[in-house]
Structures are given as C-alpha cells and as structure tokens.
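Asks: Everything below, folded, please.
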Amino acid sequence: MTPAMKLDRAGLTALRDRERELLKTAAPRIFCCSGTGCHATGSIPLIEALRDEAARQGGGVQVVETGCNGFCALGPVVVMQPGGILYCKVRVEDAADVVASAGGEPVERLLYRDPSGTAVASMDEIPFFALQRPRTLRNKGRIDPENIGHAIAHDGYQGLAKALFDMDPAGIVEEMRASGLRGRGGAGFPTGLKWKFAAASPGDVKYVLCNADEGDPGAFMDRSILESDPHAVLEGMLVAAVAIGSRQGYIYCRSEYPLAIKRLTIAIGQARELGLLGENILGSGFSFDLEIYQGAGAFVCGEETALMRSIEGKRGMPVPRPPFPAQQGLWGKPTILNNVETLANVGRIIRLGGVRYASVGTEGSKGTKVFALSGDVNNIGLVEVDMGTPLSVLVNDIGGGVPGKRKCKAVQLGGPSGGSIPAHLLDTPVDYEAISQAGAIMGSGGVIVMDDRTCMVDMARFFMDFIQDESCGKCTPCREGTRRQLEILTRICEGKGVPGDLRILEDLAAVITDASLCGLGQTASNPILSALRHFRDEFEAHINERRCPAKRCVALLRFEVREDLCRKCGLCHKACPAGAVIWAKKQVARIDREKCVRCLACFQACPFDCIE
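Replies: The predicted model follows:
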C-alpha cells in the first residue's frame, strides 16, 4: 500500500474498507510465520522459495510474511487460506508442493499430527488453537506486520479515531476503568486508575512509555506481539496520550529484539506517513509522536523508575517512591508506563467498549492473558486464554501435556520473581489473586513446565543465580542478601548443606522482601519461598540424606546402574561421550567411575531411571 496523503477520519474508514475488499478478492494466500522463532528454524529462505515457486507456477498465489503464529515448537509454520490448513516444520524443499496445494488437496506429510499420529488439517481442529480465545493476539499470523494496510483492514486505529472525535479524555479513562484491564507487566495495577492519576497531575508536558524490556527467562509474549502486530501497540499509546494529554512517547525495547525493533521502526514510519503520528493526527488538532529507545538488556530496567532513568541517559537503577511516576516520572514530568500486552488491548477496548471487555474473565481479573508456554511440554508456543481458565487446561490441553511418559511436577509462573505451583494445584485458575494464594505471581506471562526429573532445589538456585546477577546493587538487602541466598542454595546442591540452612533462607527472605528498594528485590525470594512451601522434603533430603530425589544434582549422584531396574537396552552406553558405560548385548550396564565425567548423558538417555 502506498498512501498518497495524510488521512482524516473519513479517509481512515475508506482505507479500511478498501483494504478489506482487497483481502476478500485476493487469490489463494500462503501465510508463512516470520517471527524470531520461525526465523531460527529457516522461515526466511522458505519464504523466498515459496515466492519463487508461486511466480513459477502462476495462478496468482500470494505469499504473506506474518509475525508469530504461536505454534513455535513446530516452525516454520504455514497456513493456507482459504481453508485454514496448517503445515508444520515446512522446509525449502517443500515449497513446490505447498504452492501447488493452494486451493486444493493438502500435503499430508506436512500436516499436524495429534498424539495418536492422526493427521489434522484444519487449525480450528487442533486443541492448541481451538481452546484459545485470541483477543490481544487477534491478528497473529493473519496480517503482514510491515503493511499498515493489513492492520487498518482489521480495524486498526479505529479505537484511536473514536477516542479523538467521540470521547473526551475523562471518558477514555472511565472506559478503561470500566474494562477492568490490569497491567500485564506483572504487578497487575488497574490501567484506568494509573491513567486517571496521570491525567489529574498538573503540567503541560507528560509522557507515555511502553515497556518492551521483556527480561524473564522463558518469556516471549511482548516480543511476539511487537513482531506480529506493532500497530496495535502504537494505537494503545496514542489513546493513552489523548487520555492524559501527552505529546511525546517512548518505546523502551531491549536491543536483543532486532526483529521487533525493525518492525516497530517500519510501523512508526508508516503511521507518520498516513498522519496517524505526528502533528494534527487525523485532522483532530491533537499531536503526538514517539521514538524507540533501545535498552542494553539489564533486567532491572523492567522496573519503571529504573527504565525512566535509563531513558534519561543515567544508569538504570530504581529510585524511591513516592512520588510515583504518574506525578513525577520521566524528567520529573507526569508519566504513564504500560507494557506491550497492556497497550495492545487498548484500541479494541475503546472501539468495542470497556463493558464488553469486562464480560470475559473473573471478578478481579478481566479479559484474557497471553502466556509463553515452554519447558517440559509438548506444544511450546504463545497462548492466549480467558482469565479464570485452569492452569491444567493451559498445560495439559493446549500444551499437550508432558512429553513421553514423564509426569508434570510443577509449573513456574511469573519468571525469576515468581514461584512454582505443584501439579496437584494445577486446577488453580488464571487469576491474579488465585495464583498469588497458590504461592506464585501472574508476572508478565512466562510459564515453564517442569517434569518429575526437575530438582526444585536446583531450580530455586537457578532463578536466584539470575536475580543475583541482575541486581543493580543499589540497596544492600538485595545486593548482599541474594548473594548469601545463592551461596546457601549452591552449597545444598553440592551436598554440603546443614540443618539450619532452611531457617536462614527464610529469615533472609523476610529481610530482603521488607527492606529492598524496588520490586526486583522485594520479590527476589519468591522462587525459594514457593519451593520451600511445596517441596520442602526435597530440601531436607539434600541436607539430611545427601540425596537428590530428582537425581539432578551431580554432586549427590553415585553414577551407578541399578541392576534390578536395568533393561539391558544399551541406551546409556550409546549416549556416554567418555566411553565410561560398559555394556554388551543382553547384559546389565555398569559405569567405570574413573572414566566418568559426570555429564548426566547416561541419566538423560535412560528411560527407566536406572542411574543413581
């Protein structure tokens, strides 16, 4: 699409209708995922091959490069329209068959197969998609994120037009409050209330910030939204700017997200060209512009005051509150900061109404939530479910459960500042308060599934290592307390723990939580506390019995083969890189300890838990 002039409201509606007609009358289309996950598995050369093949075969088949489709573990993913046929793990050599199947019979070898091995052609019949309710991700895999016309055809910027011409700032704030939308960055603070505080703050200069500094291990929700639907985020920022009277905004995006930054840059340029950013937006007299600020990857800059200091050119370290950013934020001016997922909901809320948004979810948690599902689960990917959906549906139904014959042991929610919910509590609904009562936090939406081979002591040590490394060091409780906790956990995993260690961990947790300056320190001990709450017996086994029940802590393993369990299959022998496993056909394996390098290869290869 090549716009000839800046749009007014009528021009935006006309462009939407025109783009819709173009999509309706288009020839068969091949939507190929081009998010970071599929890039890693070869979607870039695949798209080139599909386009070359479409030109060679003729027939007007269009190849559309989209953002993340969500089914990340099976990429590159291709969707054929019309028909909604899903192809998985498509390779360059499949391009000719894929193009030839447009509008005809599907290529069976490329279809998704359910756990029984049955091929399933339609996306709508695959549980991973069928059980989701995409609203925030409504455009994932459906539009070209680098074509603003596609976004406008799907009602992009209609919420902005309504906010500019049909509502006043106070009405926008009240609509957001009516929606019940809570911040999706982790804290869950009511979005409308935050906007109300900023709108009421005096001053001619105010700022709107987008937090795209997604740093939790296993989290990729915001990155995927930016890569697949950047205009939804821009629209959310624009509506927020109208609500509080801002003229300038910043998107704080981590530099490790080059594709997201590229597509954001393109989207901003396109919006300016159409008059959706800059001066006199849609002829309304309102002006607002924004720019991207690239963060250097510091986890602490996800905290709002540290993020603002970073934009100001200072070291990213938190400052005490109050005053809160809504009164004194960036450069001392009233500022609102929302994360990517929160802002991606705003345009739709304004367009359809807050009451409609609030009709989905629970009493205290409205709408839907996007999760990045990863770990020991069959269907790794991006998932959106209604608030109130049980975690068991997320893990077992949408996620397809744990691979092989393993069992789910726990689910880590909320990233390194979150907690572990054990398998017997998987009926806990996706709800801010319910998840908190179970010992975790909603967080930004990272969900890491852990099977029964996971050591919860080592998992707590892993997250504490991350938090300690990412502590900015400004306040003593966080800087020194987390270091001490990490030392104790490391000692326990090495078989050197003593009975008083657990009490010390809990005492340290209380001090760090109460005395730390920012949210990073205040939640730093959550992984330890939740693990002690639900898996205290594992800690005690490490300390009192010098035994790791999950057989993960190398220092506590003897590296012996249990003869009563050995099936004489030789898988451990084949996996050992040091030749330490001695085995002959129909013979029980044994391990030569002098050759053993304790790499756990034999343990991971054995399906019968014979290695101790």
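Asks: okay, CA-based contacts and neighbour counts for the rest of this
Replies: Will do.
Asks: Same question for residue 497, what's its three-state structure.
Replies: coil (DSSP: H, G, I helix; E, B strand; the rest coil).
Asks: Number of residues surrounding residue 494?
Replies: The criterion is other C-alpha atoms under 10 Å. On that basis, residue 494 has 18 neighbouring residues.
Asks: Residue 10 now?
Replies: Each residue near residue 10 was counted by other C-alpha under 10 Å, and the total is 11.
Asks: try residue 57
Replies: A total of 13 residues lie near residue 57 under the criterion other C-alpha under 10 Å.
Asks: Residue 535 against residue 455, yeah?
Replies: No - if you go by C-alpha atoms under 8 Å, residue 535 and residue 455 don't touch, sitting 9.6 Å apart.
Asks: ok, the two, which is more surrounded?
Replies: The residue with the greater number of neighbours, taking residue 535 and residue 455 and applying other C-alpha under 10 Å, is residue 455; the counts read 22 against 18.
Asks: Against residue 214, how distant is the more buried one?
Replies: 26 Å (C-alpha to C-alpha, to the nearest Å).
Asks: Now show me the structure for the sequence below, then we'll compare the two:
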Amino acid sequence: MGNISEVVKKVANNYQKDPTKMLDVIRDTQAELGQVSDEAIKAIAKEMNVSTVDVEGVVTFYHFFSKKPVGKYAVYLNNSAVSVMKGCYQIAKVFEQEVGCKFGEVSADGKIGLHYTSDIGMNDQEPAAIINGVIFTSLTSDKVKAIVADMKAGKAVKDMVKEYGDGKNQAELIKAMVKNNIQKKGPVLFAPFTPGSALKKALSMTPEQVIEEVKISNLRGRGGAGFPTGMKWDFTRQAKGDKKYIVCNGDEGEPGTFKDRVIFTEIPEMMFEGMAIAGYAIGADEGLLYLRGEYMYLKNYLEDVLSKMRQQGILGKNAGGKAGFNFDIKIQMGAGAYVCGEESALIESAEGKRGEPRNRPPFPAQRGFMGKPTSVNNVESFCCAARIILEGGEWFAKMGTAQSKGTKLLSVSGDCKKPGIYEVEFGTTIQTLLEECDGRGAKAVQVGGPSGVCVDKSKFGQRICYDDLATGGSIIVIGPDRDLFEVVHNFMEFFEEESCGWCTPCRVGNQILLHKLEKVMSGHGTETDLKEMEQWCVTVKSMSRCGLGQTSPNPIYTTLKNFREMYEAKIQKGKDYATEFDLAAAVKDSCAVVGRKPNLGEH
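Replies: Predicted structure coming up:
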C-alpha cells in the first residue's frame, strides 16, 4: 500500500484520466488501498477533474465499493433465496466461527472481511461466495475451514481453488471451480457454430436485408422485456447521429439467472459475432459488453477471445473481410448493482456514473451511450441473431408460439435434482420443465426471478413464452417443505436493498411492503393489512420510474393472488387492526433495573 495520492495518480493515468472509466479507477484504487476513503475520493476527484460529490456518489452506489476497509481477503457470500435454501446461513456461521467476526465486519487484524451479497450468478451450485474475485461454489463446513486456514496463512486466493469445473471453466485464463451444468442443448444456441460464418453471410447482404431477416424471425429481446430486436435495430439505424453504438447487456443480476454466465464461458464468439452483425446493421463501428462485476473472473478470458477474433479478421479493421467496415468491441465491468440491468441505468454506469435510470424519452435508440444512438440487447439475443443470419428468419420462426419464436435458455435452480441450463422451445409448460429437471414435488415455481411470477400447482400447465409466462431466464423450483413466506421475504429485502432511491414509490413503497409482510408473518396482520398490501403493490407498480420499481412488488402481489390461503392462515380474523407493539417487552428491562413490577392494567 502506497501513499494515497500516489496510488490514485498512477491508477488514473492507467486509464488516461477518462471519466467514463471511473468505475475502473475506483475498483483499482480499492484493490490497492483496501478501501476508498474520503481522502482517496478527494484524490480521485482531483486526478479525474470531476467533483468530489460525483466520485462519492459512485463509490456509495455500487455494492463492491466501500469507504470502509473490506479486508485483505474480502469474502462475499451469496444470501439470495436459493442460497438460503441450500444452507447459506449455516455456512455463514462456520465462516464467523473460523474468522472470529460477524458478517458485516472485518477481523481484528484487518485480514478477512465477511460480507453478504445478493446474487453472484451461481444458483445452480450454492452455497457460493466470491473472495477477491475468485468464485467458490458448493461450499461445505470443511471447505470453509480450509479456505479460512489458507487466508490466515496468507495464501493467494487463486491457489485455494482445489478443483475445476467442466468445459472451458478449465481454460488457463479461467481456472474456476464453476460448473456449466448444461442439462439440455437446443438448435439455436448449442448447435455447432463456426466463428466468422454468420458475419460473413451478413456482410453479403445489405444492412436493411439483415434487419429484415431479423424481423422475419420475430426475435424478441431475451432479457425479459421482449421488445422486437429487428425493430430496435431499425429504430437505431434510422436515428440521426455521427456515431452509433452496440451495447451488450451482460449484467444478469436477477437472482436465479445464470444463463449468460454459460454463454460467456462456452460460446462467447457467437455473442460477439452477433454484436458485429448488429453493428453492421445499424451503422455502428464500436460495441461495448457491459459485464457484471461478479463475473470479473471471466474478463481476461473474454479479452483473449476478442484478441483472437481480431487476429482472425472477424473484428477490427475491415471486420469480416468487408472493406470499410471497422467494428471492434470493448468490455466495461460493472460493480454490483441490480438496477444496472435496466438499459438506461446500464448506459449511465458504462459512462462512469451512478447507475440510475434515465427519463425516457429520449430512448437509447435516439440518445444512448455518450449521447449517441445506441442499441442495447441481451447476451442471448445477440447469439440468436447470429444463428438467424445463418439459418434464416423463417427457420427460426417455425419454433415457438405465435408471439414467442425460437428457443429460450433457462436457468433452473432450487428444489430440483438437475439444476442448470436448459435450452427449450418457447411454449414448453412448467410441468414439462419440472419433469426434465426432476422437481416434480414442487408446490410453487418462481418464473422470471423475484421480479416475475410465483405460480402454484394449478398453473403448472402454463407455457413459458411472452404469450403466457414471460421470463428473462430464471426458474426457481420451490419444494413442498419450504416456507414460501421466507422466500417472499428474501425477495422483498433484495428489492428494498437494490432500489436506487431515485423515486419515492420504489424507495419508500418497498419499505412499507416489507414491513407489512413482516407484520403478517409475525401473526399481527389483519384483513385490512392484506387489502393495504394489495393497494401498495398497485401504487408502487404503477408509479415507479423504471422496471425495478414496476416489478418489485411482484413477490407479494403474485403470492397474494396465487397463494391467498397462506396469508389468510396467518392473519387475525375479525379485527380491523392488530398492534405489533408489545408493552410488556418494552418496559421489561427498565422495570428490572429499578426493581418495579410492571403495572400494565388492561394492556
């Protein structure tokens, strides 16, 4: 650790003092100093020629930045719902016992910091944690004891990995214990693919023909919103601007989603090629992959893939052999913020700012990254686009349903024997998927992650598609012995934590909903509370500024609808109001101190 100003100056110079690289500057500064103190914030502001308030705003916005020491070894244990199902808090106790401090604290010697984090994209192999950027999966008590012993001995984190996962997780530039768990391959994503072939075919067409082929396929965005990809590309192509951008949204922060992680690992060439095709279609010469901070372990590998694609002539000057088509791709790392999955918040973050959603209009297609027309698409969408160019839009449109064409990559986790990745044709029912993943005893399935829908057994015949049950990819199986209230509570805590705080309905409304839920769970709820919860759900959904707030009440809203009897069994019947205040408990300690017997009267 060097002098703060010297460290910051060196880091800032590494990024040419580019304000859009603010997240990288802060990340590297924290890596050197162990924290981003007030003094470091002032030094960063000076070197980057921005205000101190701007830097502090970024530092305090992202989960993986901290003004306080995080520890030489910063342990981030996932405590999302599936991790809790798989024993997260039992693992946490072992960490605390072995380290000698609680979660949210750093050991007395400053060596080990214990922190919770909401999701790290490893739901199929929980409990899991990130330690200094290195992933540890399927944690057990014995594994934790060995890890802590290694940390106390000063061992390098990468040397603590005792086993490697399957496929390219074993590659020299990854070397991770992560498993792909590809349970079912389909014709779109996992059929054989020759790098360069899709781009070569696209370049034999006009940009307008490429867009038309994607329109014929009826490809809809695979991130969950389902906006037609061809239409988005067309809007961006027609937008006025001297420069245009392609942005790949690789910030899959929805708890329960990990499909993009497998694409990054096994078929990144297909994704990057899809970005190049999109660049040709809209008239862009630059692409940006926004990669979530939890996937830092994949960055060097992905940079190497890009380097090889440049060497092969697929990217760079005269990309794909097309004279005058110069298209290249950069990677920008996130730093832990669920809201950055929203496209305008992602753009703000990619520009080095707080990841707060923008007012719309203008939409990114009109004014996006760096104020220029930008098409933001999902990782899976770009892969689909590459396959569509190879096989044709009509081929793609033969699969799926009337409003949902092609296949969908699903991340399946929870109470099933075969968690992992499933490429299924749109229109597959929940029941069929449960049979394939061996989760037949489920009493509920969370479709689309916490922001999606919780369905009961009577609805297992519904189809996974935009016509019926839409999903960005997360499918969480909830077994018969689970307390569904605990799952809902976990989801609502997640949304309360991840709200960017910009708009009141989301910032305050989710706190009110969480409090109401806890009141019902404690047995102090009434029918009035249930009615008020429904009203608050509608208010937050309709009045929030972005997709986070508009879907954040769904854990309560959809379980009130589909599991009403669960709530009814908890409330006090025949009352309009039931107090949560326990007067006896409130005066117990004070009465004990003065030696008085409580006189509570009728209370």
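Asks: what TM-score do we get after superposing?
Replies: With the length set by TM-score structural alignment, normalised by the length of the second structure, the two chains reach a TM-score of 0.66; 419 aligned residues with a C-alpha RMSD of 2.8 Å.
Asks: Now the corresponding residue of the second structure for residue 486 of the first structure: closest residue in space that isn't a chain neighbour?
Replies: For residue 486 of the first structure, the aligned residue in the second structure is residue 514 (criterion: TM-score structural alignment). Of all residues beyond its chain neighbours, the one nearest residue 514 of the second structure is residue 492 (6.1 Å), with distances taken as C-alpha to C-alpha, 6 or more residues apart in numbering.
Asks: name the element that neighbour belongs to?
Replies: Following DSSP states H and E, one finds residue 492 of the second structure within helix 484-498.
Asks: Equivalent analysis for residue 533 of the second structure, please.
Replies: Element membership of residue 533 of the second structure, judged by DSSP H and E, is helix 527-543.
Asks: That helix against the first structure, how far on average?
Replies: Using mean C-alpha distance after the TM-score superposition for the first structure, helix 527-543 of the second structure ends up 1.1 Å from its aligned counterpart in the first structure, as a mean over the superposed pairs.
Asks: start and end residues in the first structure for that helix, please.
Replies: When helix 527-543 of the second structure is compared against the first structure (TM-score structural alignment), it corresponds to residues 499-515.
Asks: same deal with stretch 477-494 of the second structure?
Replies: Aligned by TM-score structural alignment, stretch 477-494 of the second structure corresponds to residues 449-466 of the first structure.
Asks: what ranges do the strands span in the stretch 151-300 of the first structure?
Replies: Assigned strands in the stretch 151-300 of the first structure, in chain order: 207-212, 248-254, 289-295 (criterion: DSSP state E, counting those that start in this stretch).
Asks: Just put those strands in JSON lines and tack on distance to residue 544 of the first structure and mean neighbour count.
Replies: Conversion of the strands of the stretch 151-300 of the first structure to JSON lines gives the following (distance: least, C-alpha to C-alpha, whole Å; neighbours: other C-alpha atoms under 10 Å):
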{"stretch": "strand 207-212", "distance to residue 544 of the first structure": "44", "mean neighbour count": "26"}
{"stretch": "strand 248-254", "distance to residue 544 of the first structure": "44", "mean neighbour count": "24"}
{"stretch": "strand 289-295", "distance to residue 544 of the first structure": "45", "mean neighbour count": "19"}
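Asks: Mind checking those for the one nearest to residue 493 of the first structure?
Replies: Taking C-alpha to C-alpha as the measure, those were each checked against residue 493 of the first structure, and strand 248-254 came out nearest at 33.1 Å.
Asks: How about residues contacting that closest one?
Replies: Taking contacts as C-alpha atoms under 8 Å, 6 or more residues apart in numbering, the residues outside strand 248-254 of the first structure that touch it are 206-214, 237, 241, 261, 288-297, 307, 311.
Asks: hmm, 6 Å instead?
Replies: Outside of strand 248-254 of the first structure, the residues within contact range by C-alpha atoms under 6 Å, 6 or more residues apart in numbering are 207-213, 288-295, 297.
Asks: Report the distance from it to the chain centre.
Replies: Counting by C-alpha atoms, centre = their mean, to the nearest Å, strand 248-254 of the first structure is centred 18 Å from the centre of its parent chain.
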